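Enquirer: Structural data only, the sequence is not supplied:
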């Protein structure tokens, strides 16, 4: 590791520690008048927050609650261009999705107009501590070694691993089973075992073409071009291969990258060698308005994701629904 990078990481860690001490004292932390569930992580990049937020929202709805989602809108110059927000709006019809770096102001303004919403779900809220919360859920990716992580800019950590002790609960994602070594390491950092373990699995694929949307149950033998503008694209590519799909070519895209008209043209040209274009939900919400089906001429496949719990689902649900009781007693 370069000395300057090491020095920058130490400075960044010290800055985060100072910031967290202020929040620990309650400085500028605002109670928005509703129970708040925060979903976040320690690292930059994908741990599965989007499907987890959607799973939580559906759980709350199934129990008769009226949630709203609030997020910063990463990499979006305009709120309406946030791919995370657009995907939430598409997958959670009727649920208000507030996109604003000032989440306190956005939530308070919305609740003045619609006080019926009885719970707030913060997407990527662990470091955004201006909003008081009843439950702070941190996601840990089982595919990555915790002890190999380094604090930014030397690595992907947004703050030191010791900050995990601040979370109320830990959900281990992308886990096919409970890993006793990882469980012990998390317990050392967090003070107790993870609340739950889950994997992100495909339940099928949405198939979009000139005639609209249908479903597809299998990828077996289908040749695809991929365009995966997410942090953990390798996991999607692995699932394509496991499902029997054949990746003809992968069009590289950085996390949250916008889709341009010129890129759509390149994708259409690449797809002349394939049976379909496969993208994630975050890609599709940006790509959909630009699709010219006369040029693309192949369907677009979008995997449908759900959480498959291998341990702790009932306890996590109990903890999530318990925010209403803890809010009333606060």
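Expert: Yes, it's here. Just so it is clear, the structure is predicted and the values come from calculations on it, not from any experiment.
Enquirer: Every contact and neighbour count from this point should use C-alpha atoms.
Expert: OK.
Enquirer: Name the residues of the strand ranked longest in the chain that are buried.
Expert: As assigned by DSSP state E, the longest strand anywhere in the chain is strand 196-209. With burial defined by 16 or more other Cα atoms under 10 Å, the residues of strand 196-209 counted as buried are 196-202, 204-209.
Enquirer: Comparison target, given below:
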């Protein structure tokens, strides 16, 4: 924790008090939460950024879209449009935001919508034909105006929420007690060889901080990287890149694992802020530093860079969320909620 964050500790106390009062008012029904007549799953976190919400939403899409009409609803962070937008043939990353546009490109059989007002967004989706069977709320854990029927709380390995402080001293959006609203907690971005002893230690640490812990399920997941990188019209196996100089580019919250998976000694790495909109100067910088070598970026950055860099140079590395264990149990829990619930409350 740097010195500035320590100095700002009184503001963290004030911010924590404000969020605690807000949650109390929702808990007591003084501030109204709205329910809807279909299953709604909210995926989110207590801390800001970098917990793997996008791979988890995509996991749920793959799990459910074969049997149900699925819709995703996101805020559309840093998009240049306003209000409710339902993705169509004219959609792009500037209209939807990078993550929703990624959903739209990867899963053409689902509805993808954005609206900062989740209540209005759900109402708009329910007025469309076909009407969705289930809605996935992306990054909506603190959006309490809508009462989801199932809450998935994500916390990243090595950056567990129970070890953190409120903003601006730490990275928490609300108190650690907010974890009690979750139906399941997933520790994301774990090492693939995380031992059972370490998993049990984390489980004891998290659930003893949570009065509802006895009723919650805890899961552990990792990021599974693809064996290939992809461009608009070709792919290359990762093994073929050994010893080849390339430019690695990431505008995500925590890019270190991405770089570590791909990096060779002669590679150039460029980092940009999360959800960065690439300017013409940025594009020129990338081209100068890449020269004639290939450029590999994340899926989220690819949807913003596509069309601005040469097709033959620009590639992306897909990722998926993968459970270390109990994945079948998690799938059954989700399918049971969606299949038996006609109402999200």
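Expert: That came through fine. Note that this is a predicted model, so its numbers are computed, not measured.
Enquirer: With distance to residue 245 of the first structure added, can I get the buried residues of strand 196-209 of the first structure in TSV?
Expert: Below are those laid out as TSV (distance: Cα to Cα, whole Å):
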residue	distance to residue 245 of the first structure
196	31
197	27
198	24
199	20
200	18
201	16
202	13
204	13
205	12
206	15
207	15
208	17
209	19
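Enquirer: tell me what the longest strand of the first structure is packed against?
Expert: strand 169-173, strand 212-216, strand 300-311, helix 313-321 (3 or more Cα pairs under 8 Å, 6 or more residues apart in numbering; DSSP states H and E).
Enquirer: And stretch 101-117 of the second structure, how far out from the chain middle?
Expert: The chain centre lies 13 Å from the centre of stretch 101-117 of the second structure; the measure is Cα atoms, centre = their mean, to the nearest Å.
Enquirer: wait, I meant stretch 128-147 of the first structure
Expert: In this view, stretch 128-147 of the first structure has its centroid 11 Å away from the chain centroid, taken as Cα atoms, centre = their mean.
Enquirer: hey, which of the helices and strands packed on strand 196-209 of the first structure is tucked in deepest?
Expert: Comparing these by mean neighbour count (mean count of other Cα atoms under 10 Å), strand 169-173 comes out on top with a mean of 25.
Enquirer: What sits closest to residue 209 of the second structure if chain neighbours are left out?
Expert: residue 162 (7.2 Å; Cα to Cα, 6 or more residues apart in numbering).
Enquirer: mind listing the strands in the stretch 1-150 of the first structure by residue range?
Expert: 36-41, 67-71, 97-99, 119-123, 135-141 (DSSP state E, counting those that start in this stretch).
Enquirer: Output those strands in a markdown table; the columns should cover mean neighbour count.
Expert: Formatted as a markdown table, the strands of the stretch 1-150 of the first structure follow (neighbours: other Cα atoms under 10 Å):
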| stretch | mean neighbour count |
| --- | --- |
| strand 36-41 | 26 |
| strand 67-71 | 24 |
| strand 97-99 | 23 |
| strand 119-123 | 24 |
| strand 135-141 | 24 |
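Enquirer: export those to TSV and tack on distance to residue 10 of the first structure?
Expert: As requested, those are exported to TSV (distance: least, Cα to Cα, whole Å):
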stretch	distance to residue 10 of the first structure
strand 36-41	20
strand 67-71	28
strand 97-99	31
strand 119-123	27
strand 135-141	23
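Enquirer: Could you find the residue nearest the spatial middle of the second structure?
Expert: residue 53 (1.8 Å; Cα atoms, centre = their mean).
Enquirer: for the alignment partner in the first structure of that residue, what are its contacts?
Expert: Superposed on the first structure with TM-score structural alignment, residue 53 of the second structure falls opposite residue 49. Residue 49 of the first structure makes contact with 39, 40, 123, 124, 139, according to Cα atoms under 8 Å, 6 or more residues apart in numbering.
Enquirer: Same check on residue 304 of the first structure?
Expert: Residue 304 of the first structure neighbours (Cα under 8 Å, 6+ apart): 202, 203, 204, 205, 206.
Enquirer: which residues does the third one contact?
Expert: Think residue 204 of the first structure. Residue 204 of the first structure makes contacts with 215, 216, 217, 218, 303, 304, 305, as judged by Cα under 8 Å, 6+ apart.
Enquirer: can the contacts of residue 49 of the first structure go into CSV with extra columns for distance to residue 83 of the first structure?
Expert: Listed next are these as CSV, based on distance: Cα to Cα, whole Å:
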residue, distance to residue 83 of the first structure
39, 17
40, 17
123, 13
124, 14
139, 20
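Enquirer: so which of the residues you listed persist in the second structure?
Expert: Retained in the second structure: 39, 40, 123, 124, 139, out of these (criterion both residues aligned by TM-score structural alignment, their matches' Cα atoms under 8 Å).
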